[in-house]
Every structure is written in C-alpha cells, then in structure tokens.
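Q: everything below, folded, please.
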Amino acid sequence: MSGPQRSFSAERIGAWAYANGFTWSPFPGESWFRPWEPHDNIAPPGQYLHAVTRHTPHGPYVLVEPWYATDLDTEPLERTVFAYATHPRLVRRAAMRVGEHFVTRVAYLESAPPPKVEIGDKLWDEHVTTFAVSPAEAAAAFPSRLRSMLASWGFQGHLEMRPGGLVMFMAGLRPVPEHYQRLLGATREVLHAAVG
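A: You can find the predicted model right below:
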C-alpha cells in the first residue's frame, strides 16, 4: 500500500472531503466505476483509489484517482483524477479530446473506435478531436455554450458524454485536494452548460 501513500497525502484528500461534507473512500469498490467502461477514449485503469462523492438531487459527482500501475506497490508514470457526474437530462453520446495524454492511449481490441466527426464549428473542429455516431449527435452532446466555455478555459483533456452521465479528465491535475476542488468546480460548470 506504499505506492498511493508515498507521493501524495491520502489523509489530506480525506480531510478535504470531510470538511466539505463529501464522503471519501480510499479504496472504493469498483462496482460503481466498471459499468462506465469501456470508455470511448480513456484506457481503463487497473484500480480506482481515493473516491470522493458529493450527492445532489440529480445524482452524484464522484472524483477518483485512476491507478495506472500493475499493483499498489508500483508507482505509475503519471497520476491524475477523473470526474464522473450523473444527470437524467444527459441523453446524447459523444466524446471529445484536446491533446494526446497518457490516459487516452487506448487500444481497441473488442470493438472499433467511435468515428471521428466534425460538427461544423470552425474553432472547435480545428482544435478538438470529436467522436460520435454522427456530427449531429456530437453537436447536440456538446452544445455551443459548452463548446465556448471549454474554449475559454483552453481545455486540455477528455470529456465523454453518455445517456445519464459524463466523465471528464483534465490534463495537469493530480490527486491532491486543491485539484479535486478544481475538478469538482469544472465538472459542475460542464454539467450545467450541457443540460442548459
């Protein structure tokens, strides 16, 4: 268990969660996370750690560290945080990626990758790789207010919309309380922009 404790303070994550009224599980069960897989463009981690959950009327926000090492005693090359959010008004499926990041190096062994599409927004199409069954589905999943907001942030990472929920990875964030807080705020804004 030395790996997850060595580089970052798990106790600080727990203290932040409790101070803000969230639940914290350093070793969460995988039964909540695995049904989200396979992701359209995120490699599945070997394990999930340090899950922080905030319950809302529309469903939970869950922030969690994906552990990309062979075991807990081996330090992965990089560490990050994922955010999940659920909402019944999310009904489209599409994914977007800006940049090439270690979590998006996906091998498609069992099924073909989702098709790349352009949605007809010049700024978006020049900077974002979008995946969906059609341009119309992608444009509906990523409405103009959401596209504008992500552009204003200079967003780097991956965002996947699906019926009932979303998952987001923001490049550069690490499993520390300050980045959990930042990712929670960003996820809340993305969800509000997506459901209008």
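Q: okay, CA-based contacts and neighbour counts for the rest of this
A: Fine.
Q: and the residue most central in space within the chain, what is it in contact with?
A: Of all residues in the chain, the one closest to the mean position by CA atoms, centre = their mean is residue 168, 2.1 Å from it. Counting by CA atoms under 8 Å, 6 or more residues apart in numbering, residue 168 makes contact with 82-84, 157-160, 187.
Q: which ones among the residues you listed are found in strands?
A: 82-84, 157-160 (DSSP state E).
Q: next, give me the two most distant ones among the residues you listed.
A: 84 and 157 (14.1 Å; CA to CA).
Q: quick revisit: can you verify the residue nearest to the centre of the chain is assigned to a strand?
A: Yes: the assignment for residue 168 is a strand, going by DSSP: H, G, I helix; E, B strand; the rest coil.
Q: quick one: the ones in strands among the contacts of residue 168 as CSV, columns for distance to residue 50 and neighbour count too.
A: CSV is the format used below for the ones in strands among the contacts of residue 168 (distance: CA to CA, whole Å; neighbours: other CA atoms under 10 Å):
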residue, distance to residue 50, neighbour count
82, 11, 24
83, 12, 24
84, 13, 21
157, 20, 19
158, 20, 26
159, 21, 26
160, 21, 25
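Q: that older thread, export the contacts of residue 168 to JSON lines and tack on distance to residue 14?
A: Below are these laid out as JSON lines (distance: CA to CA, whole Å):
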{"residue": "82", "distance to residue 14": "16"}
{"residue": "83", "distance to residue 14": "16"}
{"residue": "84", "distance to residue 14": "18"}
{"residue": "157", "distance to residue 14": "25"}
{"residue": "158", "distance to residue 14": "26"}
{"residue": "159", "distance to residue 14": "26"}
{"residue": "160", "distance to residue 14": "27"}
{"residue": "187", "distance to residue 14": "20"}
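Q: closest to residue 113 out of those residues?
A: Distance ranking of the contacts of residue 168 against residue 113, using CA to CA, places residue 160 first at 13.5 Å.
Q: what about that closest one, distance to residue 11?
A: 30 Å (CA to CA, to the nearest Å).
Q: now the other sequence, so there's something to compare against:
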Amino acid sequence: MRSLGADRIGAWAYANGFAWNPFPGESWFRPWEPHDNIAPPGHFLHSVTRQTPHGPYVLVEPWYAPDLETEPLERTIFAYAAHPNLVRRAAMRVGEHFVTRVAYLESAPPPKVQIGDKLWDQHVTTFAASPVEAAAAFPPRLRSMLASWGFQGHLEMRPGGLVIFMAGLRPVAEHYQRLLGVAREVLHATLG
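A: Sure thing, here's the model as predicted:
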C-alpha cells in the first residue's frame, strides 16, 4: 500500500537532507503514548526525521484506519520535537478535531485548568496538573505567537519533548515543510 503523495514526501525529505521512512516502526512513537488528548493511531506512515544537537524533529502521518488497506476518513500529520530543556507537562487544544476525540478508559482525563491569561483562557482548553504548571509550560511568548497565528489544533508539552497536531495540514510535502517550521518556532518560543 502506498499513500498518495508518498514519492513527493520522500523526494522533499531527501532533497533537504532528512531521513524518510514510508513505513516506520512504531517503537519510536508508542513511548510517547498515552497522549493527554490525542487518540492513538493504528499505524504510522511517512516519517521524516531531522537530527539536531538537542534531539530529533520527527514528522509523521498517523493512520486512523483499522488497517493499511482501508483509507481513513481524514488524514493529517504530527510533529514531535525532543529537547532536554523541556521539563513541564501540559496540553492545550483549540477546536474539536478528529484526532482529539479521546476516550479515557484506563485513567481519568487530565484536569482542565485556566492559567489567568484572559485571551488564552477564553479560546484555549488547557490541561495540566495545575494552573501554575500550565502557565510555565505555555509561557507568554508562546501563547502570543499561537494567538497571532490563529492556531487550531493540539499542542502537548512533556518532559523531554513536545507533540503538535495543526488542523488543516495533510500528508503532502508542503505541509511537512510548514509543520517543521511550526515545530521549530514553538520550541524556540517555549524555551525563550
């Protein structure tokens, strides 16, 4: 099975010096689970990896279909970024999207909190152990940047890394490029 756009994603990855794997193993992705508010996909496809001194950026298509022969209702991409200076755990969501429709079967959902930023609290659903933890995970510079973008999607911070789903992005080379830029800007705005 080869998804539409696979050859273009591979060509983009190789032209930019990234590693590309059309059928990556799950061993790198599954330890990130469970996510606070992202449903786990059945499979992962078309991973693109960029190594940096602080850790990799990995872009991947989560496959939300029962098998690789069945086309999912919607397709998207995720970005993962690893960095040892990320130490907080919190998640945020703007909008209701198919990847964030999560059922909590084995544990309670993370608590919803408000961080005391009026604009943020009116438009963003935030999950963390406490408002202080959430405010530290999403510093003012990051909150301002996401608001200026009109960000829709999900961002999860955790010790050692972050995960981003940005609504409207599809598994095509141009969107991989865009999400890589978003992940870099989010990481820089978080670490200041």
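Q: quick one on the thing from earlier: so what corresponds to the residue nearest to the centre of the first structure in the second structure?
A: Counting by TM-score structural alignment, residue 168 of the first structure corresponds to residue 164 in the second structure.
Q: what of residue 12 of the first structure?
A: Matched to the second structure by TM-score structural alignment, residue 12 of the first structure sits across from residue 8.
Q: check residue 52 of the first structure too.
A: Counting by TM-score structural alignment, residue 52 of the first structure lines up with residue 48 in the second structure.
Q: quick one: the helix or strand its match falls within to the first structure mean distance?
A: Using DSSP states H and E, the element containing residue 48 of the second structure is strand 43-50. Compared with the first structure after the fit, strand 43-50 of the second structure shows a mean deviation of 0.2 Å (mean CA distance after the TM-score superposition for the first structure).
Q: residues contacting that strand, please?
A: Counting by CA under 8 Å, 6+ apart, strand 43-50 of the second structure makes contact with 6, 9-10, 13, 17-26, 56-64, 67-68, all of which sit outside it.
Q: buried ones from the residues you listed, can you make that a ChimeraX selection?
A: Listed next is the ChimeraX selection for buried residues among these, using 16 or more other CA atoms under 10 Å:
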select :6,9,10,13,18,20,21,22,24,56,57,58,59,60,61,62,63,64,68
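Q: what lines up with residue 111 of the second structure in the first structure?
A: Match for residue 111 of the second structure (TM-score structural alignment): residue 115.
Q: what's the closest non-adjacent residue to that match?
A: Leaving out its chain neighbours, the residue that sits closest to residue 115 of the first structure by CA to CA, 6 or more residues apart in numbering is residue 131, at 5.4 Å.
Q: what range in the first structure matches the top helix by length along the second structure?
A: Longest helix of the second structure, by residue count under DSSP state H: helix 173-191. Per TM-score structural alignment, the counterpart of helix 173-191 of the second structure in the first structure is residues 177-195.
Q: stretch 145-155 of the second structure now?
A: By TM-score structural alignment, stretch 145-155 of the second structure lines up with residues 149-159 in the first structure.
Q: can you pull the buried residues of that stretch?
A: Buried residues in stretch 149-159 of the first structure (16+ other CA under 10 Å): 150, 155-159.
Q: same check on stretch 80-90 of the first structure?
A: Those would be 80-87, 90, for stretch 80-90 of the first structure by 16+ other CA under 10 Å.
Q: biggest separation within those, which pair?
A: 80 and 90 (25.0 Å).
Q: tell me which stretches of the second structure form helices.
A: Under DSSP H, the second structure gives helices at 6-15, 118-123, 131-137, 140-149, 173-191.
Q: got CSV for those, with distance to residue 52 of the second structure too?
A: CSV is the format used below for the helices of the second structure (distance: least, CA to CA, whole Å):
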stretch, distance to residue 52 of the second structure
helix 6-15, 15
helix 118-123, 31
helix 131-137, 22
helix 140-149, 21
helix 173-191, 11
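Q: now for residue 96 of the first structure: what does it line up with in the second structure?
A: By TM-score structural alignment, residue 96 of the first structure lines up with residue 92.
Q: and that match, how many neighbours?
A: A count of nearby residues for residue 92 of the second structure, using other CA atoms under 10 Å, gives 22.
Q: how about it: what's its closest non-neighbour residue?
A: Counting by CA to CA, 6+ apart, the residue nearest residue 92 of the second structure is residue 126, at 4.4 Å.
Q: now residue 156 of the first structure
A: residue 98 (5.0 Å).
Q: and if you look at residue 125 of the first structure?
A: residue 118 (5.7 Å).
Q: same question for residue 21 of the first structure.
A: residue 54 (7.7 Å).
Q: and that neighbour, how far from residue 42 of the first structure?
A: 23 Å.
Q: same check on residue 10 of the first structure?
A: 24 Å.
Q: so what's the residue count around the alignment partner in the first structure of residue 127 of the second structure?
A: Using TM-score structural alignment, the partner of residue 127 of the second structure in the first structure is residue 131. Neighbours of residue 131 of the first structure under the rule other CA under 10 Å: 24.
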